[in-house]
Each structure stands twice: as structure tokens, then as C-alpha cells.
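*Asks:* Got a sequence here, can you model it:
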Amino acid sequence: MRHLAIIGSGPAGYYTAEAAQKQWGDDVRVDIFDRLPVPYGLIRTGVAPDHQSIKGVSNRYEKTALSDNVRFVGNISVGQDVTVDELQGLYDAVIFATGAPNDRPLAIPGEELGNVFGSAAFVGWYNGHPNFATLDPDLSGRHAVIVGMGNVALDVARILSKTEAEFAGSDIVSHALDLLKRSKLETITILGRRGPHQIAMTPKELGELGKLENACPRVNPADLPPEDDDAVLEPGQRKSVGHLRSFAAIPESERGQFGKEVNFHFFGVPERIIGNGRIEALEVSRTALRDGKLVATGEVETIPCDLLVSCIGYRTSPIPGVPFDERAGRFANDEGRILPGLYCVGWARRGPTGTIGTNRPDGFSIIEKIAEDFDSGALGAARKDGRPGFDALAESRKLDIVTFRDWKKIEEAEERAAREGAPREKFVHIEEMIRARG
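*Replies:* The predicted structure is shown next:
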């Protein structure tokens, strides 16, 4: 019997568990650990609440989770409740699927001012992550700036722009919806250092901005390259730029019908946050592309800003004793191998790139490598105690494990508490989740 411990219950974790089942069938036991009492990682707290169809992938993970040889071990913090060394002593292989939950800093003066947030915190706030339930951003100002040109920046801009009616059917948490209803924002600026051809926004998500009830996207036609230049782009990128061109073509007469504007501000690098205790403006250096290279023009402008959300990437949480690549913000690894018996998968392996589906081949690949290491003897001949050994350790320390069946009770309670039209009302405090399981 092979015993695997997977740390992290998001897509990477469950795809890896699925791969282990396909590799070894009944001859494997997989324990999936998470410090929260609820599974699914960014499916629950990262995917936008108005993208319910994407969240539906959790149904696939549930099939894996309810099988006899895979177990969810929630409410366990690896590094506090149990150490990595202890897990390695109990399991044949330990796999980090912890994602990249920390914001990459802007690293500019003024970042410490009030009403300046990273996207992990801000997205976590409106998605009900327990770490960020009390964030309480101030939306009483007129101007928001979102730094970044990826889909996360689009998510934040869309959430800040929607009317209450447009959140029907979403699982945005009530504390966020209540604050958004009272928002006084008039302009949401999406700031990127490069131009339209360099955006990392996908067509579907970009197209949603053109369908908002009370917000109109704006692109300066002067920022767009000649239309013939679009021919060199990949089809998806070409479609995204097509959306930008359609936004630029919206007549001024139509813009007056909307209460908010979503402005795309290309060729600008944030240099300094200005304010007294809280943000009031953002100083931006203008850039240009010359022979494919980004250069500074020497021009500086100041953008009014009452709220700033930085969406420039994420970093994995380092763990003492586990090699870490500080520059890349992920575990140091060779195609997923960290040290003998220690592996990583998903964003913890490759950094915050790819879609949810990218984690499936990643999970299958790491299981193939673990199988190779079993066959070569690199993991040793002696089999370890695995699940029974951990259960004995947990009992001795009086650890309060939340199982997947406990989670189903939490989920049922969230569904019962949902406001009209919503799929659920998430519990945003761990104590509430524990009480809800009964």
C-alpha cells in the first residue's frame, strides 16, 4: 500500500489525487490536508463569485473526495499542528499543492497607505476567505485604480462596476455586496505598463465588460496599434484586442448613459502612491514600446485614486526547511521534485500561471514521477504507516479534523442560509464553519 499526503485541497491537489487513483487503483491511500475546514482552494475563494459555471468543476473533485481511498483532512495547519518532517515520517510521499496565496508586492513608496490592497486580499474579501473577511475597503471615493492587465484585474474591475441586480445568482458574500451597493465609485482605471498587444486577458472575460448595465469601458484609440498588426497575434489574443477596439469605438454620446467608466490606461508604470494616511493619488511614469522593448519616456502623470488594488501576481508561502526559490516565488524544484519524498504541483511548482485545467496534466505528471521513484527505490523499500499513523498523532494532540462529510454539512448549512437567488451564503469565520458541521 502506498501512502500519499497532499497539502492543499484546490484543483492541483484533487487532480493529483485523481491521478494517484488511476496509477495505483486500490493500492494507494491519499490524505488531502487543508488548514481551512472547507475544500477547493481558489475554486471557493479565488474564482469570481459571478462565474458560477467555472466553480462547477468542484463536482469532479467531489467524486474523487468521496471515494474510499481519498480523504479530506481539513482544519489542519501543516507547520503548526503537524510538521513536514512528521508527515514525511508517516507518508511515502508528501506533495505540496498549496498554490500561491500571497500577493506579490508593488514595492513602491506609499504602498503601506490605507485603502491600498493586493488582489489576494481584495478578492478574498468579496469571496469570503476567513483571512480577509474583516478587510472593510472604503468605497466612498470616486476613483479606483487596478494595477495589472490580467483576468484578475478584470474580475476586480467587473465586481466594482456591477449593479446589485447583476449579482443575482452569484455567491458573493453579503458583507461585500452590502458595501458594493453603497459604493460611490465613478471611474475604475485598469493600469498596465505595456500596450494592448501585451495584455493577458482572455476574450470571454474581456467581453463581459462590454455588457455591464451601468458601466462603460473606455480605450484611448491612440493607444491601439495599427489594426493590420493584429494579424501576428494568436487567435485568442486577436479576439481580446478586438474587444479593446470595439470599446475604443463607443461614441461619447453613448457613454453618458452610464454611471461608471472602466478606463484602460496603457503604457504606465506606478511609481509612487500619494496620500496622508490613506491613498489620494497615484504617480505614474509613461512608457513606450520601441523595437519591441519597453522604455521610459520621461513623462510623469498623477492619477486621482481613492482605492488601489494591485493585481500583479502571487507568491507561494515558504515553509521552513523546504527549499524555496525567492525570485520565482515558488518552491525550488526539478519538474516537481523538491527533495527525496517531497514534491510540489500546480502553482507551488510552476508559479501562478495557467488555468484551472492546467493543473490536471500537472497532477498526472507528478504522479508519474512518484511512480518512477517508487520503482527505482528512491523512496525506500519500507512502507510507512500513512493514515493510521496520522490519526494516532492527531488523537494524541487532540486535533479537530474536519472530514469531507463534515464539509457537506457545512455546505448544506450555507445553502440554507443563501439569500434569494444565490447558491449559498458562505461562512466567513472558521468558528462558524466548525459549528455548522454539528
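*Asks:* contacts, neighbours, all on C-alpha from now
*Replies:* Will do.
*Asks:* Could I get the full set of helices for the stretch 301-438 of the chain?
*Replies:* For the stretch 301-438 of the chain, the helices defined by DSSP state H, counting those that start in this stretch occupy 347-350, 359-376, 387-396, 404-416, 430-436.
*Asks:* any idea how far residue 108 is from the residue nearest to residue 402 when sequence neighbours are not counted?
*Replies:* Nearest non-adjacent residue to residue 402, counting by CA to CA, 6 or more residues apart in numbering: residue 74, 4.6 Å away. According to CA to CA, to the nearest Å, residue 74 and residue 108 sit 37 Å apart.
*Asks:* returning to that earlier point: residues contacting the residue nearest to residue 402?
*Replies:* By CA atoms under 8 Å, 6 or more residues apart in numbering, residue 74 lies in contact with 32, 33, 34, 35, 36, 37, 38, 39, 401, 402, 403, 404.
*Asks:* residue contacts, the second one?
*Replies:* The contact partners of residue 33, by CA under 8 Å, 6+ apart, come to 5, 6, 7, 8, 9, 72, 73, 74, 76, 77, 78.
*Asks:* Next, count neighbours for the closest residue in space to residue 351 that isn't next to it in sequence.
*Replies:* Nearest-residue entry for residue 351: residue 330, 5.8 Å, with adjacent residues in sequence omitted and distances by CA to CA, 6+ apart. The number of residues packed around residue 330, counting by other CA atoms under 10 Å, is 25.
*Asks:* Does residue 330 touch residue 315 like I think?
*Replies:* Yes - in terms of CA atoms under 8 Å, residue 330 counts as a neighbour of residue 315; the distance is 6.3 Å.
*Asks:* Overlap in contacts, those two.
*Replies:* 100, 351.
*Asks:* separation between the nearest residue to residue 425 once chain neighbours are set aside and residue 170?
*Replies:* Leaving aside its sequence neighbours, residue 425 sits nearest to residue 418 (CA to CA, 6+ apart; 4.5 Å). From residue 418 across to residue 170, the span is 10 Å (CA to CA).
*Asks:* now swap in residue 8 and tell me
*Replies:* Separation of residue 8 from residue 170 (CA to CA) stands at 25 Å.
*Asks:* Who has more neighbours out of these two?
*Replies:* residue 8 (28 against 17).
*Asks:* so who does that one touch?
*Replies:* 32, 33, 34, 41, 96, 97, 98, 99 are the contacts of residue 8 under CA under 8 Å, 6+ apart.
*Asks:* and this one, so I can compare the two:
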Amino acid sequence: MLRVAVVGSGPAGIYAAESLVAHGPAQVDVYDRVPCPYGLVRYGVAPDHEKIRSISASLAKVFDSPDVRFLGNVEVGTDITLEELGARYDAVLVSSGSSAGRGLGIPGDGLPGSFTATELVSWYCGHPDTRIDAFTDTARHVVVVGMGNVAVDVARILLRPADELARTDVPPHVLDVLRASPIESVSLVGRRGPAEARWTTKELKELGSLTGVDVVVEPAELAVDAAGEQRLAAEPGARRNLDVVREWAQRPRAGASRTLRVRFLQRPVRVLGTERVAGVELERCVLDGHGGATGTGETERVEAGMVVASVGYRGVAVPGLPFDERSGTIPHERGRVVDAAGEPVPGVYVAGWIKRGPSGVIGTNKHDAHETVATLLEDAAAGRLPQPGGTGDALELLASRGVHVVTWSGWRAIEQAELALGESLGRGRTKIVGRDDLVAAALRAAGA
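*Replies:* Below is the predicted model:
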């Protein structure tokens, strides 16, 4: 019986567990540092995108297997070390994702009122490691830097009427802040042109149809160069996106209380302010004909009380494993972790964003996990896995350290507690945010 510890219960980790038990006799323990499973499906997908988040129902089926356990509220590297896992399992598969947001890296970045999209998304999705008062901001104008779907999500959540979000599981404290928000405008800013934007048409149309929001696009900023034309010809989605923003540029303003401004060919060069964010200095850019853009030296100042950098995620180093700081990933060969000399680290594997970087959609993680599992099973068949030297179940070690492990039955109890919270507020299921509250709900189910 092959015993494997999977670190991270997002789609990549769950798909890896599913693949392991499907290919032969295996017992898999799936660890997560938070009490709840599903990773970015729960804490990264916007609360008003219920259809995408519904994939959690299919992910949950993996835990119906008696050979797969969920062990939440366990931080590998703190509550239990990688070496201690290696002593109790035949292999350790790390699928911890890319949990850190990238900043703008310009002067003024880091002033109060300057955030990464990761921080904002974690807040409105109710991640237990995010302070509930992180965004009691009073900004009337917000600049979101980035031209991907996460930037679109952030803009939509900030502009959407709070009463519409009340139909989702958004946490009560988030709903309170959004209801009281004085936001008048959100500007989406990108360095390149509309042909290079990485959003998807469905999300773009949704953003442009928000109640009580005017959309403003400068026709002069809709330039497309030769490289852009090639992309538009090769990618129908890019052409549809361009059609959407061109339609926005022709819309008359209706005098709505809030405005979405979409700015292309603008590069942030400085966050303005002394004690907190007061605005952003933008440099006008021109396309270079090769898919990039260069600055012209011509700048303008845009008023803003909050700046959100939506320019990507990066992984966080796992204690005891090699790490590539440039890519924010763990070096590997087909999922097999390798050291600085390119030699395999026996018994340790990676899957998901910590393996390949923040790319692809949820389904991409299935192929990625299958590749890693195939490599792991290949090593097992060849006798290349180290022999575990530890004794006893990891749960015994964690219990001796006072760690309150949340099992699958505990997670089901959290779900029931969230349904009860929503009912008490006259809403549907509503997220519980505090780690202690989540653990308490899980322990009540165990009679602890």
C-alpha cells in the first residue's frame, strides 16, 4: 500500500489524490494550512461566480474514498515538517499553489491604500488569514493595474451593487464595507493595447453590464499594431474582446453614480502620496509592433485613494525544498523535485501552480497532476522511493503538539454552520471567516 502526503487541497492536490487511488492500492492524506478545502476555488474565485465555484461538488467526491483523508488546519513547515512527513509516507506531493501577489515595484508601492489583487481577493472571499478590517477603505477613486480576469473580478466586486452580492456567500463584514463604500470610479489600467489584454469575453461582458455603472473608453487608446492584428487573426477570443471594448467606446454616458474607466497604453510609474495613496502617475505608451509597448515620456496624474496591483501571483518557498526565486516555483522534472544540481530529491513531487507557475484554468491542473502522479508511480515501481523511517500516524504527532486537525467530517460541519449563519441573517449560505470560528464549528461535530 503506497502512502502519500499531499500538501495543498486545491484542485491540483485533489486531482493528484484522485489519480493516486485510481491507479492502485494507495492511501492519501491531503493537508491544508486552512481548515477548509478547495484552495482558490473557495478563496480565489469571486463570490458572484457560483457556476465556476460549483466545481467543488465534484472535487468533494474524491474524499468519499476511504483511502483519501482531508487534514485541514495543518501548516506544513510549522505544525509538522517536511522531514517528519517524509518519515511517515512513501512520498510527499506539494501542491501549495501560488499564494503571494506581485506588487507594482514602483515608487510609492506599499503606501497605505496600495494593495495586491491577492490581498483584496482573499478579503472578499473570506480567507481566514486576511484581517477582516483590511479594507475599511474610504477611497472614492480606485485604480486597478492589470488586464486579466482577476483585475476584472476586482473591478466588478468593487462596482457591483452590494444588494446583488448579498445573494452570494460573501462574508458579512465584506458586505457591510461594500454597502458603505463611497467608490465613484474604478479605472482598469494596462500598459499594452486591447489586442494584448488577457481577459475572457464572458467576464468582460459581465463587467460592462453592471447596474448603475457607466463605462468609459478612450477611442484613441484602442490602437492595434501588426503583432496585435496577428493575434486577433489567430485567436477569436481576442477579436471578440476587442469588439466589446470598441462598443464600450461608443456608448453614451447615462449619468450613472459610478464609472468604470478602461485605460490602454498607460504604464504606472509612480504611486502618489505621502502618508497614504493619493493618486497614480501614468506614462503614455505606444505599441512597438512586436507585442510590447514603450513609454513616450508623456505623463498624467490620476486621482486615486486606492491602488490594486493585479499583475500576477507567485509561489512561496516551502521550508526544506529548493526554490526558484525568479519564477516563484519549485524546480522539477515531470513533477519530480530536483535540487540546484539537477539531481532528484527522493520522494518529493510537485503539482499545480507551485510546479508550473500561475497559468491555465482549473481543469489544467488535472493534466498537470496526472503527469506528476505518473512520475511518482514510475519511481515507486522502480524502487526509487525512500523507505519511511518514522513510526505512528502523523495525526498522533499533531495531536501531541496540540494541533486541532480538521477532518472531512469537520469540514462538513463547517458547511452546516455556514448554512445556519446565512439563515440567521436572512441569506443563503454565508462564509465563516475566523480560523478559530471555523475550527470550533469542526470540533463541535467531533464532540470536542
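*Asks:* before we move on, back to that, please flag which of the contacts of residue 74 of structure 1 sit within strands.
*Replies:* Counted as lying in strands by DSSP state E, out of those, are 32, 33.
*Asks:* of the contacts of residue 74 of structure 1, closest to residue 426 of structure 1?
*Replies:* Nearest to residue 426 of structure 1 among those, counting by CA to CA, is residue 38 at 10.4 Å.
*Asks:* Which residue of structure 2 sits opposite that closest one in the alignment?
*Replies:* By TM-score structural alignment, residue 38 of structure 1 lines up with residue 36 in structure 2.
*Asks:* The nearest residue to residue 37 of structure 2 once chain neighbours are set aside in helix, strand or coil?
*Replies:* Leaving aside its chain neighbours, residue 37 of structure 2 sits nearest to residue 9 (5.3 Å; criterion: CA to CA, 6+ apart). Assigned by DSSP: H, G, I helix; E, B strand; the rest coil, the conformation of residue 9 of structure 2 is coil.
*Asks:* roughly how far apart are residue 9 of structure 2 and residue 30 of structure 2?
*Replies:* 6 Å.
*Asks:* same deal with residue 162 of structure 2?
*Replies:* On the measure of CA to CA, residue 162 of structure 2 and residue 30 of structure 2 end up 36 Å apart.
*Asks:* Looking at those two, which is more packed in?
*Replies:* Per other CA under 10 Å, whichever of residue 162 of structure 2 and residue 30 has more neighbours is residue 30, with 26 against 18.
*Asks:* per the alignment, residue 97 of structure 2 corresponds to what in structure 1?
*Replies:* Checking TM-score structural alignment: residue 97 of structure 2 goes with residue 99.
*Asks:* Please identify the helix or strand for residue 270 of structure 2.
*Replies:* strand 266-272 (DSSP states H and E).
*Asks:* Provide a list of residues in contact with whatever residue of structure 1 lines up with residue 207 of structure 2.
*Replies:* Matched by TM-score structural alignment, residue 207 of structure 2 corresponds to residue 209 in structure 1. Listed by CA under 8 Å, 6+ apart, the contact partners of residue 209 of structure 1 are 158, 215, 216, 217.
*Asks:* Distance check, the closest residue to residue 319 of structure 1 other than its chain neighbours against residue 412 of structure 1.
*Replies:* Excluding its sequence neighbours, the residue lying closest to residue 319 of structure 1 (CA to CA, 6+ apart) is residue 79, at 7.4 Å. Distance, residue 79 of structure 1 to residue 412 of structure 1, by CA to CA: 30 Å.
*Asks:* Likewise for residue 205 of structure 1?
*Replies:* 30 Å.
*Asks:* longest strand anywhere in structure 2?
*Replies:* strand 293-303.
*Asks:* so how far is that one from its chain's centroid?
*Replies:* Chain-centre distance of strand 293-303 of structure 2: 30 Å, with CA atoms, centre = their mean, to the nearest Å.
*Asks:* what helices or strands is that strand leaning on?
*Replies:* strand 279-287 (3 or more CA pairs under 8 Å, 6 or more residues apart in numbering; DSSP states H and E).
*Asks:* ok, average deviation of the strand it packs on from structure 1?
*Replies:* On superposition with structure 1, the mean distance recorded for strand 279-287 of structure 2 (mean CA distance after the TM-score superposition for structure 1) is 1.2 Å.
*Asks:* Output the residue interval of structure 1 matched by that strand.
*Replies:* The aligned range for strand 279-287 of structure 2 is 281-289, by TM-score structural alignment.
*Asks:* Now do the buried residues in the matching stretch.
*Replies:* 281, 282, 283, 284, 285, 286, 287, 288 (16 or more other CA atoms under 10 Å).
*Asks:* Could you do stretch 204-222 of structure 2 as well?
*Replies:* 204, 207, 208, 210, 213, 214, 215, 216, 217, 221, 222.
*Asks:* Show the end-to-end separation of it, please.
*Replies:* 16 Å.
*Asks:* Likewise for stretch 105-112 of structure 2?
*Replies:* First residue to last in stretch 105-112 of structure 2 (CA to CA) measures 15 Å.
*Asks:* Just give me how far that stretch sits from the chain centre.
*Replies:* 22 Å.
*Asks:* Please enumerate residues in contact with that stretch?
*Replies:* Under CA under 8 Å, 6+ apart, the answer for stretch 105-112 of structure 2 is 103, 268, 269, 270, 271, 272, 273, 274, 275, 276, 277.
*Asks:* aligned partner of the second one in structure 1?
*Replies:* Right, residue 268 of structure 2. Per TM-score structural alignment, residue 268 of structure 2 is aligned with residue 270.
*Asks:* Provide the count of other residues in contact range of its match.
*Replies:* Residues near residue 270 of structure 1, counting by other CA under 10 Å: 22.
*Asks:* cool, the one 4 residues further on as well?
*Replies:* Neighbourhood size, residue 274 of structure 1 [other CA under 10 Å]: 20.
*Asks:* and if you look at residue 67 of structure 1?
*Replies:* Neighbour tally, residue 67 of structure 1, other CA under 10 Å: 10.
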